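Undergrad: Predicted model and sequence follow; I will ask about them next.
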Amino acid sequence: MFDIMTVFESLVEIIKVVPKTLLLALIILLLSFMLGAILTYIQSLNIPVIKQILDVLQSFLRGTPNVVLLYLVYYSLPLAASYFLSLFGVAFDPASLNSAAVVIVTFSICYSVFQSEIIRGALHSLDKDQIEAAQSLGYSTTQTLRKVIVPQVMTEALPDTMNAFLIIIKALSLAFLVTVVDIFAQARLVGAQTFSYLEAFVAAALVFWAICGLLTYLMNRLENRMRRGYV
C-alpha cells in the first residue's frame, strides 16, 4: 500500500545527492559549451577534410543513443588513457579511472553538438548593423566583441543553453549504469533498502520537478533582465 511518509523519508535521502548531481550537470554544461564554441569556430573556417570529418562526427553523435555512447566511452577511455600515458612512461591502471570522469567526458562530447547549433543560431540572429555602428563609433575589435557581440549572443543562447542544462540533469539518470549515483540512482538504492520502489520513484520525480521548476523560474528572470538591457 502506498505510504506518504515513506515518500518524505525517501525525499530526505534523495536530496543528499542533489548537490552532486547539479555539480556534474554544471561541469558538463560548461565543457559542452566550450567544445561547441570550438566546433562552431572550426566549422566557420570551412577547412576541407576537417569540415567533413566534423560533419560525420556530429552525425554520429546525433544518431547514437546516449546509453550506447556512455558504454563506448566507459570501456574505451581507460584503455586509451593507459596507452597514451604509457607513451610518456607513466603507469596507469585502467580500472582506477573514476566513473564520474567517464560520465563527464561522454555527455560533454554528446551535448557539444547541440551547443554548437545553439551558438551558431545565436550568431546568425546578431544584427550586423550594430557591429557596423560600433565600428563607426571607434570601437576596437575587442571592445565590439565584449560590448556588442558577446552580450547579445549570450542573451539569444541563454534559453536554449538552460534547456540543455535541464536535459543534462535528467540525462544523468543513465550515470547509474556506470556506478555514478545521481538522483535516480539514489532513488533505486533507497527503494532497494526499504522495498518501497513506488514511493522512492515518486520522491525522485518530485525532486526532478522541483529542480526543473526552480531553474526555469530563475532562467526566465535572468533572460528578462538581460533583454531589458537591449530594449
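TA: Okay, I see it. Residues are numbered from 1 along each chain as shown.
Undergrad: switch to C-alpha atoms for all contacts and neighbour counts from now on
TA: Noted.
Undergrad: Strands of the chain, start to end?
TA: Assigned strands in the chain: none (criterion: DSSP state E).
Undergrad: Just give the nearest non-adjacent residue to the residue positioned nearest the centre of the chain, would you?
TA: Geometric centre of the chain, nearest residue: L29, 3.1 Å, by Cα atoms, centre = their mean. Using Cα to Cα, 6 or more residues apart in numbering and skipping residues adjacent in sequence, the residue nearest L29 is F165, 6.1 Å away.
Undergrad: is it true that that neighbour touches L26?
TA: Yes. Look at F165 against L26 with Cα atoms under 8 Å: they come within range, at 7.2 Å.
Undergrad: more crowded one of the two?
TA: Using other Cα atoms under 10 Å as the criterion, F165 and L26 rank with F165 on top: 21 against 17.
Undergrad: Got another one to weigh against that:
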Amino acid sequence: MIQPEEKDFPWWLVVLAGLGLWVFAGVLSDAHYRAALSMLARGIRITLLVSVVAFLGASVLGLGLAVMSLSRRVWLRQIARFYIEVMRGVPIIVLLLYVAFVLAPGLVAALNWALAAFGQEPVSARGFSLLWRAVLALTLAYSAFLAEIFRAGIQAVDRGQTEAAQALGLSPWQRFRFVILPQAFRLILPPLGNDFVAMIKDSSLVAVLGVTDIAQLAKITASTNFRYFETYNVAALLYLTMTVGLSLILRRIEARLRRGRAQ
C-alpha cells in the first residue's frame, strides 16, 4: 500500500534546497560568510563524534534496559522502569550539567578510592574531559528513550514466532538473537533513525560545557566578529545538511523495508 506522503511532491525539499543554495551563494560571494564557514567547519567532527558515540552507547544500554523491563523478575523490571522514568523526566541540559560537575567527579573519586586500596596513584578529574562527560550524559539521557523503542518493537513481534522457536528447541538467547531481534529491528528502525536525527540536534547542547562543536564555535565566532546573521545562517545550514540528508536516507531505507515486507 502506498503511503499518502509518498505521492506528494516534496515541495518542502525544493524550498529548503533553495534556501540552502541562497546561503551557499552568500558563502561564495561574501568574505564574512566564508570566514564563518571556515571556523564552524572545524566543529563538524566533534558534533558527529559526540552524536555517533553517544547514540551507539545509548543503543546498547537501551537494549539492555528493554530486556530488563520485559524480564520475568520483578526487581529487574522495577529497576529498569525507575531508570527510564528518571532519565526521561530530567531535561537533557540539566543532565549534562549534573553529569559534568557531579557524577563525573564522583566517579573519579570512587576510582581513586579503589586505586588507593590497591596502593596505586590517584588520577585527576581533569583526565575525564568535558567532551567525554558530554558523551556520557547524552548516552544516559537517550538510553531511556531508546529503551522504550526497543521494548515496543520486541513486544510487537508475534508471540507465535517465539512459541515456534521454542518448539524447535532454541534456547532463550537463541530465540532472542535469531527470531525476535531481527523482526523487531525492522519495526524499530524508523524511530531509531528519528532519534539519531534528534541526537545530532541535541548534541548542540554540549556547547554549555564549552565543547567546541558547531554551536559553540558559532557562539565564539559571532561574539568575536558580531556577524550574528551570517554566522548563525552557516550554523543552521550545517545542521540542516546533516539532519535533512540523514532523514532522506532513512526514508529510503524505510521504503525498502516496507517493500520487502510486502513481497
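TA: Right, received. Where do you want to start? Keep in mind that this is a model prediction, so the values were computed, not measured.
Undergrad: picking that back up, the residue nearest to the centre of structure 1 pairs with which position in structure 2?
TA: Under the alignment (TM-score structural alignment), L29 of structure 1 pairs with F55 in structure 2.
Undergrad: which residues does its match contact?
TA: F55 of structure 2 makes contacts with L138, T139, Y142, F196, M199, as judged by Cα atoms under 8 Å, 6 or more residues apart in numbering.
Undergrad: How about V206 of structure 2?
TA: Per Cα under 8 Å, 6+ apart, neighbours of V206 of structure 2: L96, L131, A134, D213.
Undergrad: how far away is the aligned residue in structure 1 for the first one from Q52 of structure 1?
TA: This points to L96 of structure 2. Under the alignment (TM-score structural alignment), L96 of structure 2 maps onto L70 of structure 1. Distance from L70 of structure 1 to Q52 of structure 1, counting by Cα to Cα, to the nearest Å: 24 Å.
Undergrad: Settle it for me: which of these two has more neighbours?
TA: Set L70 of structure 1 next to Q52 and count neighbours by other Cα under 10 Å: L70 wins out with 22 against 13.
Undergrad: so how far is L174 of structure 1 from the more buried one?
TA: From L70 of structure 1 across to L174 of structure 1, the span is 8 Å (Cα to Cα).
Undergrad: Equivalent analysis for V113 of structure 1, please.
TA: Using Cα to Cα, one gets 19 Å for the distance from V113 of structure 1 to L174 of structure 1.
Undergrad: Look at the two and report which has more neighbours.
TA: Between V113 of structure 1 and L174, counted using other Cα under 10 Å, V113 has the larger neighbour count: 23 against 18.
Undergrad: which ones are touching that one?
TA: V113 of structure 1 neighbours (Cα under 8 Å, 6+ apart): S32, G36, L39, Q58, L61, R62.
Undergrad: So the last one versus G213 of structure 1, what's the distance?
TA: According to Cα to Cα, R62 of structure 1 stands 27 Å off from G213 of structure 1.
Undergrad: do the same with the third one
TA: As for L39 of structure 1, its distance to G213 of structure 1 is 31 Å (criterion: Cα to Cα).
Undergrad: Which of the two has more residues huddled nearby?
TA: Comparing L39 of structure 1 with G213 by neighbour count (other Cα under 10 Å), the higher total belongs to L39, at 21 against 13.
Undergrad: Translate the more buried one into the numbering of structure 2.
TA: Mapped onto structure 2 by TM-score structural alignment, L39 of structure 1 lines up with L65.
Undergrad: That match against E85, yeah?
TA: No. Using Cα under 8 Å, L65 of structure 2 makes no contact with E85, being 11.7 Å away.
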